[in-house]
Every structure is written in C-alpha cells, then in structure tokens.
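K.L.:
Generate coordinates for the sequence data below:
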Amino acid sequence: MSGITQTVLSSTIFNVIGVCTAATILVKFSSLIRKYTRSSKLYKFAHPSQTGDSPWALVTGASDGIGRTLAEELAANGFNVIIHGRNSNKLAKVSSELQAAFPQRSFRFLVADANNVRCANCVKASQDDGSDKLAGVDFEAIKHEVEGLNLTVLINNVGGNPVDPIFMPLKDKGELKTTENISLNALFPIHLTRTLLPNLIQNAPALVINISTMTEDFLPLLATYGASKRFLLSIGNSIRLELAMEGKEDDVEILGVRTGRVTDVVGWKEPPTFFIPTAKRYAKAVLSHAGHGHGIVVGYWAHALQDVMSLLMPSKVKDKVIIDIMRRTKEWDDKAKKQL
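P.N.:
Modelled structure (predicted):
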C-alpha cells in the first residue's frame, strides 16, 4: 500500500470517527433538551381509586425546604398529602398552613425520626421476646397509618448531613453520627418503600421518587451522605427490575432524581442564581419528570449542564476542582457558624 493511499485511508477513518462523535454529541444534546422541555405527566398518578377515593401522596422530610414545596406542588396538582418529619409541632403548623392554602385538599402528618431506624440487634431482640418497646421507627405503625388510603405517590426526600459540623473527614466522625446519617439517607427510605410498596402496587399506576444528590460519586467531607444517597438510587433500580420480574413494571414508576445546590433549604440560605434555583422552582422541575418512565435524571436543567461539564473534565483536573470547591465550602461554612 502506497504512502498516499495510507494517508487517504487514515484521513477517511478520522473523518468518520469525527462525524460519529459529533452525531453522538448532537443526539445526546437533543435528548437533554427534550428531557427539560417536556411537560409533566404527574396527572397519570392523580387518579381516584375504584371506590372513588381521592389520590394521596406521601413526602418525607416535608417540614421545610424542598419537601415542603413538593407537598405544595402535589396539592396544587390534585393530591391529598401526608407530610413527614420528626417534630410534631412543626408538622402541625405546616399542615395547617397547607390546609389554608389548599382548602379543597386533605392533609395529614406523620412523625418519625429517620435518624433512628432500629439496629439489627434491636430488631432481633424485639422478635425474640415478642415486645415492641425498643426505640426506633415503627414501620408497621406507618403501614397502618396509610391503610385504606389511595396512596399513589411516595417521595423519599428526607436526607442530609449532621448539622454540626456538616463537613468532616470520615476518620473524624464518631460511630453515632456515622450510623445516624446512613439511617437517615438510606435505611429509612428503603424500609419505608419496602413497607408501602404493596399499597402502591394495589393503587397502580403509582410513582416512587427517590431524591438523591449529585455529590453521590466521591465528594470529600461528605462520605456517608454521598454514599448512602447513591445506595438509594441503586435500590430504586433493583426494585424496578423486581417489579419487571413479576410483570408489574408498569404498575409503579421508579424515578431517581440527582440534586445539585438549592436555596431555601436547611443549611443553604443563599440568594438564587443561574445554577442555584429556589426550592419552589426545583420542586416544579422534579415533578416535571414524573410519568415519563423509570430512570435516573438530574432534576434541574442547570444542574444537568454542570454534570455534563464535569464529565468532560480529565479525572485529575476534576479531582483538583472538587477538592478546591470543598475546601472553600468548608471555610465558608466555618466562617458562617462563627458569625452566628
């Protein structure tokens, strides 16, 4: 083969690769645009029961922030809502405010400390002696709370970090804070989903939304938070496949939502920006993905842009950027605490 022929062949191959790469990027970009401009199909789950009962939704971590605004959006879209939290007085106040804002809807509140899921030893001890007096979340009681309701939506929104301090290396965290954080972000939502899934299947079509985070990959100083939130997305995908094995994949839609920074939430009271939406705007964005099938999405379009940009970075550059961001964020948080 002559040198000229080799040159032409190589040029052709590189041209084909370039065209294919450009086409792939264009397809992905077009898909991204469609994903964030399509209309919500939340109405698919706002259906009455066979006996005419109105639909209900349960939102965890709904005392404030994203959870509360999700409850407001669901009420505005035809749902009665159960709001969950651990402070009964705060929940009662929020419930009254929601009732005043949406007099045509019904509201209930569910009190449970998501930090306090029973340990394996506690469960075993309770089973062995037949008692139910050990501390921890009583999921059977929650099951009875929703029995008879036309529950069609469950949003596992509750989550977070220990608030003092938020940012800490894993080696410096105590056993209690580490365990409580995993209980909050992973164990509570998986047990709640396990408990309520039969109700959701019975009231199909139904929806489960698992609110996760864009920090679930490998952010330093947030090890238990990121890892436990990633666990939640993985469990959601497993549940989807289990439903498919039983021929019930269309009965319950499982949607995982990765979340970036949002203002108006605990610990992040800052002005909204291009990349930091208000909790209300973010709640609308989350629910706009409902009804379009199973999957994992970045909830807000500007967060999706950040995600794409991070994927384009070389790994060493990305690590350096992340370390720099987390160092500055910790410094900002420490300074804010000193000013209180």
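K.L.:
use CA for all of it now, contacts and neighbours both
P.N.:
OK.
K.L.:
Strands of the chain, start to end?
P.N.:
Ranges of strands within the chain are 55-59, 80-85, 107-111, 150-156, 206-211, 252-258, 295-298, based on DSSP state E.
K.L.:
Which one of the ones you listed lies nearest to D307?
P.N.:
Closest of those to D307 is strand 295-298, at 8.2 Å (criterion: CA to CA).
K.L.:
Identify the residues contacting G65.
P.N.:
With contact taken as CA atoms under 8 Å, 6 or more residues apart in numbering, G65 is in contact with D264, V265, V266, A279.
K.L.:
List the residues that contact the most centrally placed residue in the chain.
P.N.:
Geometric centre of the chain, nearest residue: I211, 0.4 Å, by CA atoms, centre = their mean. Residues near I211 by CA under 8 Å, 6+ apart: I155, N156, N157, V158, G256, V257, R258, T259.
K.L.:
again, but for L233
P.N.:
N210, S212, G256, I296.
K.L.:
Count the residues that sit near V117.
P.N.:
25 (other CA atoms under 10 Å).
K.L.:
ok, the closest residue to A204 other than its chain neighbours to I155 distance?
P.N.:
Residue nearest to A204 in three dimensions, not counting chain neighbours: D251, with 4.9 Å by CA to CA, 6 or more residues apart in numbering. As judged by CA to CA, to the nearest Å, D251 and I155 stand 16 Å apart.
K.L.:
So H84 versus G67, what's the distance?
P.N.:
Using CA to CA, we find H84 at a distance of 9 Å from G67.
K.L.:
picking up where we left off before, please identify which of the contacts of I211 is nearest to I17.
P.N.:
For those, the nearest to I17 is R258 (31.9 Å; CA to CA).
K.L.:
want to throw the contacts of I211 into TSV with distance to T5 and neighbour count?
P.N.:
TSV is the format used below for those (distance: CA to CA, whole Å; neighbours: other CA atoms under 10 Å):
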residue	distance to T5	neighbour count
I155	61	23
N156	61	27
N157	61	23
V158	63	23
G256	51	29
V257	51	22
R258	50	23
T259	52	20
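K.L.:
Quick check: buried residues in stretch 70-78?
P.N.:
L70, A71, E72, E73, L74, A75, G78 (16 or more other CA atoms under 10 Å).
K.L.:
now do stretch 169-182
P.N.:
Going by 16+ other CA under 10 Å, stretch 169-182 has these buried residues: K173, T178, T179, E180, N181, I182.
K.L.:
before we move on, what about stretch 211-230?
P.N.:
Within stretch 211-230, the residues that count as buried by 16+ other CA under 10 Å are 211-216, 219-230.
K.L.:
let's see this one next to it:
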Amino acid sequence: MELTFLHPLKTQPLWLNIIITLGSISFFKLSLSILTWVYVNFIRPPKNIKKYGSWALVTGSTDGIGKAFAFELANKGLNLILIGRNPNKLEEVSSEIRSKYPKTDIKNIVFDLAGDLSEGVGRISEVIEGLDVGVLINNAGISYPYARFFHEVDDELLSNLIKVNVEGVTRVTQAVLPGMLKRKKGAIVNVGSGAAIVIPSDLLYAVYAATKAYIDQFSRCLYVEYKNSGIDVQCQVPLYVATKMASIKRSSFFVPSATGYAKAGLRWLGHEPRCTPYWPHSLIWGLLYSLPEFAVDSWRLGFCLKIRKRGQLKDSRKKDM
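P.N.:
Got it, this is the predicted structure:
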C-alpha cells in the first residue's frame, strides 16, 4: 500500500495560513522590541563620556536635574562650567561639588536666560575659549507656576517661556557647537519633556509643551546634521521627576529623584537622538500610547484642572495676607 504524506499547511485554508503568518510576524516583532528594550535599559554599557572632552557645560545647574547632572559629570571625572542666574546658589553648588570631588575644576557663569541673551552668551564664549568642552547639557527651562488656560498666561510668562526654553537653548548651543566641530567630537543633551512628546496633549500647559516640542525637533535636526562630524545630539524626554519645577517633593518608583534621573540620563548619553532614560517612564509611555487619545485627553484635562484650582486657591490666599 502506498502512503501519501501531506504538508500540514496544505491541509489548512489559505485564510488561516495568512493569519498564522501575520501572527508569527507580529509575535517576532513584539519579541524583538522587548529584547531591545531590555538591552538598552539594563545591558548596554554607557559610553565613555571623557572621550568627548575634559569639560562639561551645564545650564540651570543650581537646582533639580541640572544640579544632579553636574554632580554625576564630576563623578565621571569631567571639569565643569556651571550656569545659573543666582550667584549665591552657584557658589553653594560649586562648593558642594568641590568638597565631594576635590580634583574637579569648576567655572561659574552668572547668566539669567530670561535676561540679556547676547551678553550672557558672550560671557559663555569668553569662558570656554581654549577649553575642551565636550559635553553640553541644556537643562535650564521654565514652566507655568501651575496649570492654566492659554488666555490666562500673562505677557511676562509668555515671553519668558519662549525666551528661556527656545531662544536660550538655541543661543547657548550656537555658542558651544563651533568648538566641538573644530575638535570633531562632542555630545549635546537637550532636556525636553513628556509634555510635548510622550503625552499626546499636556492640557493647560500649551506654551510650555510647544516650547519643548521645539526642543525635540531642534535636537533631531542637529542630530542628523552633525552625526557625521563626531557630535552626538540627543533630546531626553523625562516624565515627572521630583524637583521644585514639577512641585513634587518625594520620589517614588515612577517619579525618580533628580539624582536618579541624572544617573539614568548619563547612561543614555551619546546613543539614540530621542530617549526616555528612566526606564519606568517608558512603561508609562507605552501605556499612554496604547490608550485612545480621547481617553488620555479626558484624564489629563481633569488632572490639570485640579492643579489649576489648587494654584488659584494658593494665589488668592497670598492676596488676602
């Protein structure tokens, strides 16, 4: 008796074979994405930051993420150029860093990015002349005191948001970049925000979110323009971090301290042009993008309206005092 063996796929309908094939492709892509996420967050070694140069320049270095970045860069053996608007705070931070890392050379530049940009940028150019500035951390930025509708944003706040978050970052980068080009090496980190990238609509913070969207696009363009010149440009996109600007005092699993964020940020420096360095934030990112946009909008609006109400109550109490 002659036996005939049929291939399993030939006994199934064509539509079922297509579904199985598409399912296999989807499973492979999902598995690859998960493995990539695990690698970049937990296995991939950080770059040797000192290869970019011996000096790092940090804006907004007297508080929060900027201050934490300064400490971490000193820990990596880099000398520092610290920029801040308050001379007393600058000196305090410098003293703290020197006491912990005595070999670190530090230069302070008093510069309010909401003030005279030409004068401040000129001061930066003078200080960095002849220095091997390999890392630039554009961290300085301002947000709303609390959530508010666009028509409630006064002229001074509107002007400062655009001047500090857009023009300030652009002008500081313009001052530091030529030296990196000359040496054919460097790394620029622009601190963006989930308000512009991760969360589809950060309601009641319209101008702030728009300025951070500029930072993202600015960074992406510079990344492409200068990646063949030895310069790595990156926009880091954090969600909530326990800082004064975020009005969050305590850190948690999903809300890192400034130091916790800075440690993660340096691990990602020099890699992808846009990243969310603190890995629990990327879990929130994935969740938000899996939800319908109208659901996220509704949640954000309700959340921000509560922040607005608390802010207005605080303002009214101040007026009554």
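K.L.:
So which of the strands of the first structure is nearest M326 of the first structure?
P.N.:
Nearest to M326 of the first structure among those is strand 252-258 (18.6 Å), distances taken as CA to CA.
K.L.:
Output the contacting helices and strands for the closest one.
P.N.:
strand 206-211, helix 223-245, strand 295-298 (3 or more CA pairs under 8 Å, 6 or more residues apart in numbering; DSSP states H and E).
K.L.:
Format the ones you listed as CSV; extra columns: distance to T273 of the first structure.
P.N.:
As requested, those are exported to CSV (distance: least, CA to CA, whole Å):
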stretch, distance to T273 of the first structure
strand 206-211, 21
helix 223-245, 24
strand 295-298, 17
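K.L.:
that older thread, redo the strands of the first structure as a markdown table? Include distance to A125 of the first structure.
P.N.:
As requested, those are exported to a markdown table (distance: least, CA to CA, whole Å):
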| stretch | distance to A125 of the first structure |
| --- | --- |
| strand 55-59 | 30 |
| strand 80-85 | 27 |
| strand 107-111 | 24 |
| strand 150-156 | 28 |
| strand 206-211 | 31 |
| strand 252-258 | 33 |
| strand 295-298 | 38 |
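K.L.:
can you tell which of the helices and strands packed on strand 252-258 of the first structure is closest to V308 of the first structure?
P.N.:
Nearest to V308 of the first structure, of all these, is strand 295-298, at 10.4 Å by CA to CA.
K.L.:
That closest one vs the second structure - mean distance after superposition?
P.N.:
Following the fit onto the second structure, the mean deviation recorded for strand 295-298 of the first structure is 0.7 Å by mean CA distance after the TM-score superposition for the first structure.
K.L.:
corresponding residue for L288 of the second structure in the first structure?
P.N.:
Using TM-score structural alignment, the partner of L288 of the second structure in the first structure is S310.
K.L.:
who touches its match in this structure?
P.N.:
When contacts are counted by CA under 8 Å, 6+ apart, S310 of the first structure touches K318.
K.L.:
One more pass at 6 Å, please.
P.N.:
By CA atoms under 6 Å, 6 or more residues apart in numbering, no residues touch S310 of the first structure.
K.L.:
biggest helix in the second structure by residues?
P.N.:
helix 293-320 (DSSP state H).
K.L.:
Just the buried residues of that helix, please?
P.N.:
V296, D297, R300, L301, C304, L305, R308, G311.
K.L.:
picking that back up, now the residue nearest to A204 of the first structure: how far from L197 of the first structure?
P.N.:
Distance of D251 of the first structure to L197 of the first structure, computed by CA to CA: 10 Å.
K.L.:
what do we get in the second structure for M214 of the first structure?
P.N.:
Match for M214 of the first structure (TM-score structural alignment): G194.
K.L.:
again but with S238 of the first structure, I slipped
P.N.:
Using TM-score structural alignment as the criterion, S238 of the first structure maps onto C221 of the second structure.
K.L.:
That match: how many residues sit nearby?
P.N.:
Using other CA under 10 Å, C221 of the second structure has 12 neighbouring residues.
K.L.:
ok, now which ones touch W279 of the second structure?
P.N.:
Applying CA under 6 Å, 6+ apart, no residues qualify as near W279 of the second structure.
K.L.:
circling back: tell me which of the contacts of G65 of the first structure is nearest to I13 of the first structure?
P.N.:
The closest of those, once distances to I13 of the first structure are taken by CA to CA, is A279, at 48.8 Å.
K.L.:
Tell me the spacing between the residue nearest to that closest one when sequence neighbours are not counted and A92 of the first structure.
P.N.:
Nearest residue to A279 of the first structure in three dimensions, chain neighbours excluded: I66, at 5.0 Å (CA to CA, 6+ apart). Relative to A92 of the first structure, I66 of the first structure is positioned 18 Å away (CA to CA).
K.L.:
okay, those two: which has more neighbours?
P.N.:
I66 (28 against 18).
K.L.:
That one touches T278, doesn't it?
P.N.:
No: with contact defined as CA atoms under 6 Å, I66 of the first structure does not count as touching T278 (8.7 Å).
K.L.:
In the second structure, what sits opposite R328 of the first structure in the alignment?
P.N.:
Using TM-score structural alignment, R328 of the first structure pairs with K306 in the second structure.
K.L.:
got it, and L176 of the first structure?
P.N.:
Under the alignment (TM-score structural alignment), L176 of the first structure maps onto E156.
K.L.:
any idea how far S229 of the second structure is from its match?
P.N.:
As for E156 of the second structure, its distance to S229 of the second structure is 39 Å (criterion: CA to CA).
K.L.:
And for S201 of the second structure?
P.N.:
35 Å.
K.L.:
Ok, T243 of the second structure next?
P.N.:
From T243 of the second structure to S229 of the second structure the distance is 35 Å (CA to CA).
K.L.:
higher neighbour count, these two?
P.N.:
T243 (18 against 15).
K.L.:
Please name the residues that touch the more buried one.
P.N.:
T243 of the second structure sits next to G64 when contact means CA under 6 Å, 6+ apart.
K.L.:
before we move on, the earlier item: so what sits against both of H84 and G67 of the first structure?
P.N.:
G61.
K.L.:
quick one: the aligned partner of E129 of the second structure in the first structure from R105 of the first structure, how far?
P.N.:
Using TM-score structural alignment, the equivalent of E129 of the second structure in the first structure is E147. Remark: distance between E147 of the first structure and R105 of the first structure (CA to CA) = 19 Å.
K.L.:
Thank you, goodbye.
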